[in-house]
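**Q** here is my input, please return the structure:
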Amino acid sequence: MKPLILVLGFAFSTLCAAQGFPSKPLRWIVPFPPGGSTDGFSRPLAAKLSELLGQPVVVENIGGAGASIGSDRIAKSAPDGYTIGLATTGSHAINPHIYGAKLPHDTIKDFTHIALAVSYVNVLVVNPNVPAKSVGELIAYAKANPGKVSFGSAGNGSSNHLSGEVLKVLSKAPMEHIPYKGSGPAMTDVMAGNISFMFDVLITSIPQMNAGRVRALAVTSAKRSPYVPDVPTMDESGVPGYNEAGSDLWFGIVGPAGIPRPIVARLNEKLIEALRAPDMRQRIRIQAFDLWTSTPEEFSAVLKADHAKWGKIVRAAGARID
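**A** Purely as a prediction, here's the structure:
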């Protein structure tokens, strides 16, 4: 009888805590430096969430080690719902395979996966002088000219690095990876002709495409992007299987493992309400993202599938950091 009373008492206290949640400010950790797309997405969403919850949501940037430092701060916070933060395909599906045992947390077991928020695509852009008007022509050129085709990325293990590795694996074309400290310097070198191509997000690629500084060959998504409807998908461009190999890129909201289910449900509800607000939808469009909301269970399922998918890509690329 006593254990039952204890269980009922715990359940009652949890319910009461959820009904009064939140009673103080929340902390939102962005595991990346200020100024990037993750920061630009998080701040307006946190502000909208603050309006809906009636409490401040304070954004804190904790960058470093490929997002693993900030992510670990989330994982090791008290599981009371007052510390949440941003997760990305890179931080939660790719990093476990890049860092291996050096990663101080398990991205599946050590987090509460509250909600998916948006999806986005990478676009393959080449220097205009590269003699290729399609991905098929780029592959043929690389095979006919070993050592001449190179691609840049934001760094070893970044999503745009691995987007290039997927292309290498599926096409079996010789392409040299050149890692940079961020996507900006890589794009600068594509435009200058120092490297042949790169994969990058639409918000930074579209202005360069419109100015004629780079030429877009394909997007990594399963369907064409509404933001660049004339750019074909990788599958349409003669790289069958690209979508299944690793095209899904997303942002989601997580907290430490063990947050009470009623609090998770409330956070999920209010996050989705915030994401669907007209002003937030407009911001999402400006960043060339697509709204992708989910239940906590759906988010966990997506993460587990992507964790396995990207693991195969990292192993094929040999991108592990020892």
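**Q** C-alpha only now, for contacts and for neighbours.
**A** OK.
**Q** how many other residues sit next to M209?
**A** 16 (other CA atoms under 10 Å).
**Q** and what of A132?
**A** 18.
**Q** what's the spacing between it and A140?
**A** 9 Å (CA to CA, to the nearest Å).
**Q** which residues are in contact with the closest residue to S37 other than its chain neighbours?
**A** Distances taken as CA to CA, 6 or more residues apart in numbering place Q287 nearest to S37, at 7.8 Å, with adjacent residues excluded. Applying CA atoms under 8 Å, 6 or more residues apart in numbering, we find Q287 in contact with S37, F41, L202, I203.
**Q** my guess is G147 contacts I195. True?
**A** No. Taking contacts as CA atoms under 8 Å, G147 lies outside contact range of I195: 11.4 Å.
**Q** buried residues, stretch 256-271. List them.
**A** Buried residues in stretch 256-271, counted by 16 or more other CA atoms under 10 Å: 256-268, 270-271.
**Q** go on, stretch 13-26?
**A** In stretch 13-26, counting by 16+ other CA under 10 Å, buried: T14, L15, A17, A18, F21, P22, L26.
**Q** could you dump these to TSV with distance to A75?
**A** Shown next, in TSV, are the buried residues of stretch 13-26 (distance: CA to CA, whole Å):
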residue	distance to A75
T14	20
L15	23
A17	21
A18	20
F21	20
P22	19
L26	15
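**Q** another sequence for comparison is provided below:
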Amino acid sequence: MKLPDRRHFLQLAAGLAALPTVPRTVRAQAYPARPVRMIVPVAAGGLNDVTARLIGQWLSEHLGQQFFIENRPGAATNLGTEAAVRAPADGYTLLIAGSNAANNATLFETLGFNFIRDTAPVGSIIRVPQLMQVNPSLPAHSVPGFIAYAKANPGKIAMGSGGNGSPAHVIGEYFKLATGTDLTHVPYRGAAPAVADLLGGQIQVTFTEMATSLGYVRAGRLRALAVTTATRSEALPDIPTLGEFIPGFEASQWVGLVAPKGTSSAVIGKLNAEINAALGDPAMRARFADICGTALPGSPADFGKLIGDETEKWGKVIREARIKPD
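**A** From the prediction side, this is the model:
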């Protein structure tokens, strides 16, 4: 599948400021004049949903209108994403987007939309590390030890994930490609059942979102080997990064806000300013830290570049590992 045109996306983000000044100012002052719908393309309770509710509450309090959450799960986030991109580009329908959007551009051969072409970036919100963790019965206490054991036992280590093409699966395949290890992928319907089987010993390793299993690691029921981000996590400062053993290795989940293509630059600018204000607020940063999230402030163009870079990076992994959706 041909990847979306990154140049188009970045030009769109960078060109937002080029619209006429007077209409932009008027729209910025008037917006929002009524409640705003924020589509979350996953079920309630997960990372994207919690992020949406935190940022939605801030926007409601600071912009004077209700930003209400509409969960539209299904088809690996594609159902809710398509509903958002087909909505009027008036600023009253927004989309909470996550790492799945970058993966799905390559993972699905046929979609009813092109994420990069059909959306306008508003702002990134948080980045969350994945945690490489094993069942304590596995005789591996470090990343080098795990790699050595895996190479001595090809195909015998079961790697669980939240489903084919999920961020945990794609990151796991990235690890396999980077280390030359042969792990057997076992897909589950979500991260929670994968962690449950990891606790029970039915599988031996996962690369799940940190908040899902942090409590089990701290209780000693799971063994954390590494975090996937470029820097160590404040939640587990003694746990190394994978990059400390595999040069250049970096992976994380991210969450941000996008709007339908053609949404006014005034609206996007106003929303971006409020998101960045939220990310600079100590109380909000603490609430994001509760879900192991690190604030990711920046401009719409910065977010556009992140999405483009992630789409390209994970597209290569998906093709090389020959990952197919459920």
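**Q** after superposing, what score do the chains get?
**A** Overlay of the two chains. TM-score (TM-score structural alignment, normalised by the length of the first structure): 0.92; 308 aligned residues with a CA RMSD of 1.6 Å.
**Q** just the buried ones from the contacts of Q287 of the first structure?
**A** Among these, those classed as buried by 16+ other CA under 10 Å are F41, L202, I203.
**Q** so the aligned residue in the second structure for the residue nearest to S37 of the first structure: helix, strand or coil?
**A** Matched by TM-score structural alignment, Q287 of the first structure corresponds to I291 in the second structure. Secondary structure, DSSP: H, G, I helix; E, B strand; the rest coil: I291 of the second structure is coil.
**Q** and I291 of the second structure, how far from S166 of the second structure?
**A** Distance of I291 of the second structure to S166 of the second structure, computed by CA to CA: 19 Å.
**Q** and what of Q57 of the second structure?
**A** From Q57 of the second structure to S166 of the second structure the distance is 28 Å (CA to CA).
**Q** more neighbours, G147 and I195 of the first structure?
**A** Higher neighbour count among G147 of the first structure and I195: I195, with 23 against 11, using other CA under 10 Å.
**Q** nearest residue to that one other than its sequence neighbours?
**A** Leaving aside its sequence neighbours, I195 of the first structure sits nearest to S150 (CA to CA, 6+ apart; 5.4 Å).
**Q** residue contacts, the aligned residue in the second structure for that neighbour?
**A** Aligned counterpart of S150 of the first structure in the second structure: A158 (TM-score structural alignment). Neighbour list for A158 of the second structure: L183, T184, H185, V186, Q202, I203, Q204, V205 [criterion: CA under 8 Å, 6+ apart].
**Q** could you rerun that using 7 Å?
**A** Contacts for A158 of the second structure (CA atoms under 7 Å, 6 or more residues apart in numbering) come out as L183, T184, H185, V186, I203, Q204, V205.
**Q** tell me where the second structure has strands.
**A** Assigned by DSSP state E, the strands in the second structure fall at 36-40, 67-71, 93-98, 119-134, 157-161, 183-187, 205-209, 223-227, 252-260, 294-295.
**Q** whereabouts in the first structure does the longest one align?
**A** What it means is strand 119-134 of the second structure. Under TM-score structural alignment, the match for strand 119-134 of the second structure in the first structure covers residues 111-126.
**Q** what's in contact with that stretch?
**A** Identification of contacts with stretch 111-126 of the first structure by CA under 7 Å, 6+ apart yields 75, 190, 196-202, 214-221, 249-259, 264, 268, 289-296, 299-300.
**Q** sorry, back to before: and the two most separated of the contacts of Q287 of the first structure?
**A** Comparing every pair within the contacts of Q287 of the first structure by CA to CA identifies F41 and L202 as the most remote, at 14.3 Å.
**Q** residue in the second structure paired with K168 of the first structure?
**A** Taking TM-score structural alignment, K168 of the first structure has K176 as its aligned residue in the second structure.
**Q** next, count neighbours for the aligned partner of D200 of the first structure in the second structure.
**A** Taking TM-score structural alignment, the alignment pairs D200 of the first structure with T208 from the second structure. By other CA under 10 Å, the residues close to T208 of the second structure number 32.
**Q** T208 of the second structure contacts H169, correct?
**A** No. T208 of the second structure is beyond contact range of H169, at 8.8 Å (criterion: CA atoms under 7 Å).
**Q** now which residue in the second structure aligns to V254 of the first structure?
**A** For V254 of the first structure, the aligned position in the second structure is V258, judged by TM-score structural alignment.
**Q** so who does its match touch?
**A** V258 of the second structure is in contact with L94, L95, I96, A97, T119, A120, P121, V122, G123, counting by CA under 7 Å, 6+ apart.
**Q** my guess is F151 of the first structure contacts G193. True?
**A** No. Using CA under 7 Å, F151 of the first structure makes no contact with G193, being 10.8 Å away.
**Q** these two - which one has more neighbours?
**A** F151 (26 against 17).
**Q** re earlier: report the two of the buried residues of stretch 13-26 of the first structure separated the most.
**A** The widest separation within these (CA to CA) is 18.9 Å, between L15 and L26.
**Q** so what's the residue count around A101 of the second structure?
**A** Counted with other CA under 10 Å, the neighbours of A101 of the second structure add up to 20.
**Q** state the distance from it to E70 of the second structure.
**A** 18 Å.
**Q** so where in the second structure does the lengthiest helix in the first structure end up aligned?
**A** The longest helix of the first structure (DSSP state H) is helix 296-317. The alignment of helix 296-317 of the first structure onto the second structure (TM-score structural alignment) spans residues 300-321.
**Q** so for that stretch, what gets flagged as buried?
**A** 300-308, 310-312, 314-315, 317-318.
**Q** I74 of the first structure maps to what in the second structure?
**A** Using TM-score structural alignment, the partner of I74 of the first structure in the second structure is A84.
**Q** what's near enough to touch that match?
**A** I39, T93, L94, L95, P260.
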